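> just a sequence and a predicted model for now, questions to come.
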Amino acid sequence: MKKLILALNAYPVLPAHSPGESMNDWLRKAIGTLSSDQRRSADTHMIKLDLPRLGGIDLYLKDESTHPTGSLKHRLARSLFLHAICSGKITQDTPIVEASSGSTAISEAYFARLLGLHFTAVMPRSTAPRKIEQIERLGGHCHFVDHGPAVYAEAENLARRCNGHYMDQFTHAEAATDWRGNNNIAESIFTQLALEPHPIPRAIVMSAGTGGTSATLGRYLRYQGHATRLVGVDPENSVFYDSYHHGDRNLTTEACSRIEGIGRPRVEASFLPEVIDEMRRVPDAASIATIHWLEARIGKKAGGSTGTNLWGALSLAREMRERGETGSIVTLMCDGGERYLETYYNPRWIAEQIGDTSLYARMLEDID
């Protein structure tokens, strides 16, 4: 721990503040920097999948991998920094610590560098190597734990020891995001669908990591009075599905999700089951089969959480087709697959860690 704290003071970062600069001056500059990043970041693309056999059911994939840091977590990280700065938790000299399996840490490392702040990510040792490389390339430090559920206590302890701020995405995600609008992801989806054949989707499908995005989507749907259903999907080795169906927020598991970025060993504070209309479990093998199916159709790799989302959306589409219904369904591409070349796109890793995906690949053929 002592070596890690010393390392925090050794990273080359941009100057946090000028000599004689007051706290208010730094705060104004920090807010301006974050706001400028938001203006520079154009909205993400909405991909309409070409699936003629669905007949009258339009399926859209909002590609969040096009953010500057390559994932949906870019939105969250910016909101977390704004929330913490405006709440007085972060000043010009505050080290930032986060518990993360990778994507949030990449985005937070990006914003910490913009603001000239030290950043450390506490993560499982099994995190994809490409994510680790990206965090370090952005000037962050990676601190590993051998057991996934240990990230919370380790991050909190490290922040306390170095007099830093534990960002705690899992607690603050739902509070930090402006769910009423302000160009959040929900408002963006409906703006982009405005001229489509079915502008109000029958369902939005979303997996949960922190639970912050599903909370934003669910609140926005209710605020706007839309009839759209929010359908949650959860991978194996996660407690969200069981917690939703049993109403128990105290559930825990010692297992770790094999789908990075989603699924948790405990029910996170930002997970709000009250705004979710339905919750489904998705087998990990189905998630992996789906990202390979997607790559064959759009020529782009996606992370495993996209497979979980898309499998859920395709399942809903099949059910709508069987009932003779029409309409639209929206889900998210959470990040790109280039971060997972050693895992989700490595046949040996898939065989050892996930198993046979051929059953789900055959099921996907029914959609083509």
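Okay, I see it.

> can we go C-alpha only for contacts and neighbour counts from here?
Will do.

> strands of the stretch 251-368 of the chain, residue ranges please.
278-281, 327-333 (DSSP state E, counting those that start in this stretch).

> pick the most buried one from these.
Highest mean neighbour count among the strands of the stretch 251-368 of the chain (mean count of other CA atoms under 10 Å): strand 327-333, with a mean of 25.

> who does that strand touch, helix- and strand-wise?
With contacts taken as 3 or more CA pairs under 8 Å, 6 or more residues apart in numbering; DSSP states H and E, strand 327-333 sits against strand 57-63, strand 203-207, helix 304-322.

> next, the angle strand 327-333 makes with the longest one.
Note on geometry: by axes from the mean of the first three to the mean of the last three CA atoms, to 10 degrees, helix 304-322 and strand 327-333 are set 170 degrees apart in direction.

> packing partners for helix 304-322?
Here helix 304-322 touches strand 57-63, strand 203-207, strand 229-234, helix 284-298, strand 327-333, going by 3+ CA pairs under 8 Å, 6+ apart.

> one more time with 6 Å, if that's ok
Judged by 3 or more CA pairs under 6 Å, 6 or more residues apart in numbering; DSSP states H and E, helix 304-322 is in contact with helix 284-298.

> mind checking how far the helix it packs on is from the chain centre?
18 Å (CA atoms, centre = their mean, to the nearest Å).

> need the residues that contact that helix.
With CA atoms under 6 Å, 6 or more residues apart in numbering as the test, helix 284-298 has contacts from Pro235, Lys301, Ala302, Gly307, Thr308, Ile354, Thr357, Tyr360, Ala361.

> second structure follows, compare the two:
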Amino acid sequence: MASISDSAWLARAISLLEADVQRSADTHLIALSLPALHADGIDLYLKDESTHPSGSLKHRLARSLFLYALCNGWVHEGTTIVEASSGSTAVSEAYFARLLELPFVAVMPRTTSAQKIAQITFYGGRCHFVDRADEVYDEAAQLARQCNGHYMDQFTFAERATDWRGNNNIADSMFSQMAHERFAVPSWIVVGAGTGGTSATIGRYLRYRKYPTRLCVPDPVGSVFAEYHRSGDAGLRGPGSRIEGIGRPRVEPSFLPTLVDRMIEVPDRQSIAAMQLLSELLGRRVGPSTGTNLVGMLQIAAEMRSAGERGSVLSLLCDAGERYLATYHDAQWVEQTFGDCSAERQQLDALLHR
């Protein structure tokens, strides 16, 4: 049985998380200015999740994971929080750990961007590095056992922690903001998958609200999600994605393929080219996973145009490009890591303007 002091701390912790919701205005919906597509009756939108206090879509997930852990009795005053993360989830969890005055450790690959590492340490978190992406799980669990802490395990609990029926999730916000647009109910929603929590939330919400909107997950090369969607083999293993924040080297429990209408496999150079194109279109940098989303949007838009279909396609601007200045937004690093992306850029430009 919880003591009076434990109960008081828990009540205060939940109140602090609820206050964070009230302090944070909803993220903006951006209508992309694409005259050629618009003239053909196709509108593209991005919900800008980079404006959250911790800078990414993962702010929503981190808050839900903390609430879930608190209400399950897994986290108490002084509990060390441990997470396996390639960056953005760790940044957001570090933000909330500081809010609740809890120690935080992020287990991540050494290749994680320096800007994300700096943000985690800014919020008081500590970074623990591993050599390969598939090592983060066991290392995080072991660290949590060693310090008698709690392994948050976003990859297992993302789809369980988010309330997909409620009026405060990302899907509900999307449809509320689309209400006065030319095509208020999107033909497609396009979202990449890291944990799979966002696609699960949106997919469930679409069914619950009886919307005809279809859900597409663009998956970067190296990830196993697309093959899992085809085969149903939960034992798949792969090298992992080089597009930071999405794709996984193994099938994650929170990725639910039954909710996804379509997967699009996206080559890395297309993701980078789309990231560059969108950054120029918006006049500010976006992250590489947003580039992957845009590739999926443009492919669907091209197919709608060819079929004479009209409608809207909605996706997410996951985080800002400032987190990737030394990597994905550095021309030399891109050339050395991915090669020349100019051909892919020309192909995407053609989809936009023909």
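Thanks, I have it. Small disclaimer: the values here were computed from a predicted structure and weren't measured.

> just give the TM-score of the two.
Taking TM-score structural alignment, normalised by the length of structure 2 as the basis, the two superposed chains have a TM-score of 0.97; 348 aligned residues with a CA RMSD of 0.9 Å.

> redo the helices and strands packed on strand 327-333 of structure 1 as JSON lines? Include mean neighbour count and distance to Ser214 of structure 1.
Output for those, formatted as JSON lines (neighbours: other CA atoms under 10 Å; distance: least, CA to CA, whole Å):
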{"stretch": "strand 57-63", "mean neighbour count": "22", "distance to Ser214 of structure 1": "14"}
{"stretch": "strand 203-207", "mean neighbour count": "26", "distance to Ser214 of structure 1": "6"}
{"stretch": "helix 304-322", "mean neighbour count": "23", "distance to Ser214 of structure 1": "12"}
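
> all helices of the stretch 51-200 of structure 2, in order?
58-71, 88-99, 114-122, 136-146, 154-161, 170-177, 197-208 (DSSP state H, counting those that start in this stretch).

> just those: most buried one?
Ranked by mean neighbour count, the helices of the stretch 51-200 of structure 2 are led by helix 88-99 with a mean of 25 (mean count of other CA under 10 Å).

> what helices or strands is that helix leaning on?
helix 58-71.

> if we go to 10 Å?
helix 4-23, helix 58-71, strand 81-84, strand 104-109, helix 114-122, strand 126-130 (3 or more CA pairs under 10 Å, 6 or more residues apart in numbering; DSSP states H and E).

> make TSV out of the ones you listed and add distance to Gly311 of structure 2.
As requested, the helices and strands packed on helix 88-99 of structure 2 are exported to TSV (distance: least, CA to CA, whole Å):
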stretch	distance to Gly311 of structure 2
helix 4-23	32
helix 58-71	28
strand 81-84	38
strand 104-109	40
helix 114-122	36
strand 126-130	44
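
> Gly149 of structure 2 is nearest to which of those?
Nearest to Gly149 of structure 2, of all the helices and strands packed on helix 88-99 of structure 2, is strand 81-84, at 5.9 Å by CA to CA.

> okay, the closest one sits on what stretch of structure 1?
Using TM-score structural alignment, strand 81-84 of structure 2 lines up with residues 96-99 of structure 1.

> ends of stretch 167-185 of structure 1, how far apart?
Chord length of stretch 167-185 of structure 1, first to last residue, is 21 Å (CA to CA, to the nearest Å).

> which residues of structure 2 does it align to?
The counterpart of stretch 167-185 of structure 1 in structure 2, using TM-score structural alignment, spans residues 152-170.

> just to revisit the earlier point, adding distance to Ser279 of structure 2, write the helices of the stretch 51-200 of structure 2 out as CSV.
Converted to CSV, the helices of the stretch 51-200 of structure 2 look like this (distance: least, CA to CA, whole Å):
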stretch, distance to Ser279 of structure 2
helix 58-71, 20
helix 88-99, 19
helix 114-122, 18
helix 136-146, 31
helix 154-161, 29
helix 170-177, 22
helix 197-208, 23
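
> so which of the ones you listed gets nearest Tyr228 of structure 2?
helix 197-208 (14.8 Å).

> mean shift of the closest one relative to structure 1?
Once fitted to structure 1, helix 197-208 of structure 2 is off its aligned match by 0.2 Å on average (mean CA distance after the TM-score superposition for structure 1).

> against structure 1, where does that helix fall?
Counting by TM-score structural alignment, helix 197-208 of structure 2 corresponds to 212-223 in structure 1.
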